[in-house]
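Colleague: Got a sequence here, can you model it:
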Amino acid sequence: MADVVTSYVEGPVVVAIDGRTASGKTTFADELAHTLSATVTGVFRASLDDFKKPWRDRYLYDRASGEGYYRNAFDIERIRSDLVGGFRAGQTMLCSIDPITQIDHSAELIPMPDQAILVIDGVFALRPELRDLWDVGVWLDVDPQISELRATARDGEMLERYRLSEQLYLTEARPQQVADIIIDNDDISAPASSIWPHR
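Modeller: Have a look, this model is predicted:
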């Protein structure tokens, strides 16, 4: 993956890591960024979880159901304009609102070098409203039963909401069919060789 990303020789590069719940998106993105930073100056990390709408505004829209989480939780406009738009313009916001503390970091803008690489992880990254933003879109493919086992231990009572939102996403957006690269991540210690689908 690092070789694929560094094959882009001009301009800033944005890589998005998507996948099922508990597929290893954050870990994979962290390791990719770490590998890239060994040879590239200016590698940055961001997560779509840091670009959700403020929890205090949840009463304005449905965010509790699976469909509501998929359609309403993320601030699509801020992802487009302030995260990726800012990155390509040379100064970006790497975090809007911390999802745990709810502290607003939107005023913290980071200057970007011309040849910067931004690695983003996040569920629903390959949705239609965002997929044109990425130079490389990656889908981490895991068996649904493996995803369920990992997520049950991690997400507890929120799992049902995530499961329903994920099924809606898979049905509507078909991320496996639009990804540039698919990686079998059933074994997180040894991701299988990437596959380039025909698009």
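Colleague: CA atoms for contacts and neighbours, from now on please.
Modeller: Noted.
Colleague: Name the residues of the longest helix along the chain that are buried.
Modeller: The residue-count maximum for a helix in the chain (DSSP state H) belongs to helix 159-173. For helix 159-173, a neighbour-count test (16 or more other C-alpha atoms under 10 Å) marks 159, 161, 162, 163, 164, 165, 166, 167, 168, 169, 170, 173 as buried.
Colleague: one more to put side by side:
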Amino acid sequence: MAVTVPLFAGSVLIVDGVFAFRPEIDGYWDFRVWLHIDEELSVARGAARDRDWAGSDAESLHRDRYLAAERVYQREADPRSRADVVVDNSDFARPYLLTKD
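Modeller: Prediction:
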């Protein structure tokens, strides 16, 4: 069951989503944060996370499907250049701000 909560002036709404910088929805955001992670680390994390339900196909699913889609998205939407802040999230315990190139 969905719960509706009213927002008031001064409220902050944080939206997390894959492909959130796509042109058709990018205009809705006031502030954009891009979480950077190396492709291989992304594949490894995703495979480890999804191994319970994807089994031995988890790594190929992340490499061949999700990583391929991410590369198309980055080429078409160029999210990093549109971000207000870029955070390196390679180490969960030590994220840090990157300078935008």
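Colleague: TM-score, when you put one on top of the other?
Modeller: TM-score for the superposed chains, counting by TM-score structural alignment, normalised by the length of the second structure: 0.78, backed by 92 aligned residues with a C-alpha RMSD of 1.9 Å.
Colleague: quick revisit: elements contacting the longest helix of the first structure?
Modeller: The contact analysis (3 or more C-alpha pairs under 8 Å, 6 or more residues apart in numbering; DSSP states H and E) places helix 159-173 of the first structure against helix 66-72.
Colleague: quick check: the helix it packs on aligns to which part of the second structure?
Modeller: Using TM-score structural alignment, helix 66-72 of the first structure corresponds to no residues of the second structure.
Colleague: Provide the aligned range in the first structure for stretch 29-45 of the second structure.
Modeller: Mapped onto the first structure using TM-score structural alignment, stretch 29-45 of the second structure spans residues 134-150.
Colleague: Let me have the buried residues of helix 159-173 of the first structure in TSV, extended by distance to residue 187 of the first structure.
Modeller: Shown next, in TSV, are the buried residues of helix 159-173 of the first structure (distance: C-alpha to C-alpha, whole Å):
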residue	distance to residue 187 of the first structure
159	21
161	25
162	22
163	21
164	24
165	24
166	21
167	22
168	25
169	23
170	22
173	25
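Colleague: Of those residues, which is the nearest to residue 89 of the first structure?
Modeller: Closest to residue 89 of the first structure out of the buried residues of helix 159-173 of the first structure is residue 173 (28.1 Å), distances taken as C-alpha to C-alpha.
Colleague: Distance check, the closest residue to that closest one other than its chain neighbours against residue 133 of the first structure.
Modeller: Excluding its sequence neighbours, the residue lying closest to residue 173 of the first structure (C-alpha to C-alpha, 6 or more residues apart in numbering) is residue 127, at 5.5 Å. From residue 127 of the first structure across to residue 133 of the first structure, the span is 11 Å (C-alpha to C-alpha, to the nearest Å).
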